[in-house]
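Asks: the amino acid sequence is not available; the structure is as follows:
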């Protein structure tokens, strides 16, 4: 009971508007966590959640960018305060649980510093795994938690913003702390929640983020990174996930396209596009190396083997730059993105009888009209059906009929 009271007291002091009092409370909290974690039974999940409640509002009260970054590093370094790895891992889990619980209450003026806090905390989480020499059990536990927590798109309590940010920073933060002890097998274990997320996510933006920030950069890793990537194993994992019956159809196309890139070990700039507006067989003399006729689809083909056959049979070294693949206009599943232009409206004048006047409606945009009142003598109103009366006009006519009946 005394421990519960102490945690609540720390939470209140960490949320104090005065920065000096907050710094003093954080320093005492660091010492108290180290002392309390050394005594059995240590901290459970509820104790950690109470502590993180105060730490969250301590970050909430920070104003200047330099102060926010310093505080974020201090909060992330609290991972190493505990005496055993189990409580440190529990501290990491409760941080992400707290962010999921409080995310919807963060306004747009404070969202950037919490993005920064998540990035720093994700990097320190990988540093924690590195400190324990990438222990197999810890890596499995961390991957399982990511799959069930911040990267679980099926859970209603997980916000899309958290999943987007974690997927965006995952590979960069992991490679920034990677060393020679991180084998590809352990790296593949940490990638397992990413495979599941790519198969089940319903957001096109999240799927694009996974492909552009995780899988495609793996094809372009520099030699300075102490990690040997097994492209065939990643391609096999992508095929296994894509072939699952529970995988969404749009995600399956994207995963198959990524698998093709890993099998051939190519970069996105080496893919050649064959594009045509019609779906028919015709003579395609402008494509280097094509025969008398070629089958041309509406969709953009990103088949690497076809591009290689075209280059091999062509006398010219490479197709023209206009035929290079522009990844800004192509979605991750290899299909051309739809145009964002608004459709042209057919301008049709509508004339209606409002009960007293005829009104003309001129469309000028989507659900936008210019209304003008027409006099009964205009030629536009000749042979026009006034249409049904409005409820207000019907009521007026009933009242007028009753008054006329009483006068008579």
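Replies: Nice, I can see it. Remember, predicted model here, so these are calculated numbers, not experimental data. Residues are numbered from 1 along each chain as shown.
Asks: going by C-alpha atoms from here, please, whenever you check contacts or count neighbours.
Replies: Will do.
Asks: what's in contact with stretch 26-38?
Replies: The contact list for stretch 26-38 (CA atoms under 8 Å, 6 or more residues apart in numbering) reads 10, 14, 42-43, 78, 81-83, 87.
Asks: quick check, nearest of those residues to residue 312?
Replies: Minimum distance to residue 312 across the contacts of stretch 26-38 is 58.5 Å, recorded for residue 78 (CA to CA).
Asks: next, count neighbours for the closest one.
Replies: Neighbourhood size, residue 78 [other CA atoms under 10 Å]: 18.
Asks: for the helix or strand hosting residue 127, which positions count as buried?
Replies: If you go by DSSP states H and E, residue 127 is part of helix 111-131. Within helix 111-131, the residues that count as buried by 16 or more other CA atoms under 10 Å are 113-114, 116-130.
Asks: cool, and stretch 241-254?
Replies: 241-242, 247, 251-254.
Asks: check it against this one:
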């Protein structure tokens, strides 16, 4: 009987085949095997999923026809909600983001659209997974950790700009597909935390445009949020000592939009220790003091 390691390697080789039929048959067998094994506690290790994703990525790379691509994307993303244990599904999601970040720069422009579609579907099915878990707090917090450590990490050494921007663009729209949403404020934490820490103005502009600007009354109702809750979340990010200064001003600006109360002005520091300010002496006073010192030395 084959060991799990050898079986995964065989799956990966078959998925990388140039023959469409071979890839299709392998994908069906792989789906059945993964779903069955996901019922076992600690059924998969991170390394095992990384090996599988290497083969799945290559399979996605080889699929050229639009209908074939869409069917494959639905199959890969659908595994998230087919798995019998949320911890296995979340491990599958984490290793997906690791793989896509590693391979992103090797994707040519002709293949970008199908990988953008894969990113969107994986994110959408992730929210579906949370919904199926009845918005279980432990599952939600693990998902948030995966997103903050992966695609919405402010350190671009752990993700890529292309992945980050696309996830931000579809984040709220995919979340709304699972409305009504419980724990909406927590699920907004990854993009808001990125807004507090990013050094890239393109990223901060994307967060404002794709996340904050779409939070109108209807959207807030679907997310079961109040404007004050969003304002409080923005204020919490703004007063964090690790928040970049220029981003703090941006957070306060949008804090005012959602708050019925007056937020502290951007330059107030909101409780942060303020640096001492020294008055700059005029050049005239400095010259007079120098002359007095010279006269004192001559007298001595």
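Replies: That came through, no problem. Everything numeric in this text was worked out from a predicted model, so none of it was measured.
Asks: contact partners for residue 22 of structure 1?
Replies: By CA under 8 Å, 6+ apart, the contact list for residue 22 of structure 1 reads 13-16, 58.
Asks: just to be sure, it is in a helix?
Replies: Yes - according to DSSP: H, G, I helix; E, B strand; the rest coil, residue 22 of structure 1 belongs to a helix.
Asks: returning to what we had before: which of the contacts of stretch 26-38 of structure 1 fall in helices?
Replies: 10, 14, 87 (DSSP state H).
Asks: what is the neighbour count of the first one?
Replies: Other residues lying near residue 10 of structure 1 total 21 when counted by other CA under 10 Å.
Asks: from residue 51 of structure 1, how far off is it?
Replies: As judged by CA to CA, to the nearest Å, residue 10 of structure 1 and residue 51 of structure 1 stand 7 Å apart.
Asks: try the last one
Replies: Remark: distance between residue 87 of structure 1 and residue 51 of structure 1 (CA to CA) = 13 Å.
Asks: repeat for the second one
Replies: For residue 14 of structure 1, the distance to residue 51 of structure 1 equals 9 Å [CA to CA].
Asks: who has more neighbours out of these two?
Replies: Using other CA under 10 Å, the more surrounded residue of residue 14 of structure 1 and residue 51 is residue 14, with 28 against 24.
Asks: now do the same contact list for that one.
Replies: Contact analysis of residue 14 of structure 1 by CA under 8 Å, 6+ apart lists 21-23, 25-26, 54-55, 57-58.
Asks: try 7 Å this time
Replies: Listed by CA atoms under 7 Å, 6 or more residues apart in numbering, the contact set of residue 14 of structure 1 reads 22, 25-26, 54-55, 57-58.
Asks: can you give me the neighbour number for the residue lying closest to residue 88 of structure 2 once chain neighbours are set aside?
Replies: Excluding its sequence neighbours, the residue lying closest to residue 88 of structure 2 (CA to CA, 6 or more residues apart in numbering) is residue 38, at 6.0 Å. Residue 38 of structure 2 has 19 neighbouring residues, counting by other CA under 10 Å.
Asks: identify the residues contacting stretch 50-64 of structure 2?
Replies: The contact list for stretch 50-64 of structure 2 (CA under 7 Å, 6+ apart) reads 8, 12-13, 15-16, 23, 69, 95-96, 99.
Asks: check stretch 193-204 of structure 2 too.
Replies: Contact with stretch 193-204 of structure 2 is made by 152-154, 165, 207, 237, 243-244, 247-248, as judged by CA under 7 Å, 6+ apart.
Asks: which one of the contacts of stretch 50-64 of structure 2 has the most neighbours?
Replies: Going by other CA under 10 Å, residue 15 tops these with 28 neighbours.
Asks: now it: how far from residue 51 of structure 2?
Replies: The gap separating residue 15 of structure 2 from residue 51 of structure 2 is 11 Å, by CA to CA.
Asks: next: residue 63 of structure 2.
Replies: With CA to CA as the criterion, residue 63 of structure 2 and residue 51 of structure 2 are 19 Å apart.
Asks: name all residues that make contact with the spatially most central residue of structure 2.
Replies: Residue closest to the average C-alpha location in structure 2 (CA atoms, centre = their mean): residue 152, at 2.7 Å. Residues in contact with residue 152 of structure 2 (CA under 7 Å, 6+ apart) are 164, 190-191, 194.
Asks: between which two of these is the distance greatest?
Replies: Top of the distance list for those (CA to CA): 164 and 190, 11.3 Å.
Asks: name the residues that touch stretch 225-239 of structure 2?
Replies: Residues outside stretch 225-239 of structure 2 that contact it (CA under 7 Å, 6+ apart): 184-185, 193, 196, 220, 243, 248, 251-252, 255, 258-259, 270.
Asks: for residue 370 of structure 1, give me its contacts.
Replies: Residues near residue 370 of structure 1 by CA under 7 Å, 6+ apart: 361-363.
Asks: if we can go back for a sec, inside strands: which ones of the buried residues of stretch 241-254 of structure 1?
Replies: Taking DSSP state E, every one of these sits outside strands.
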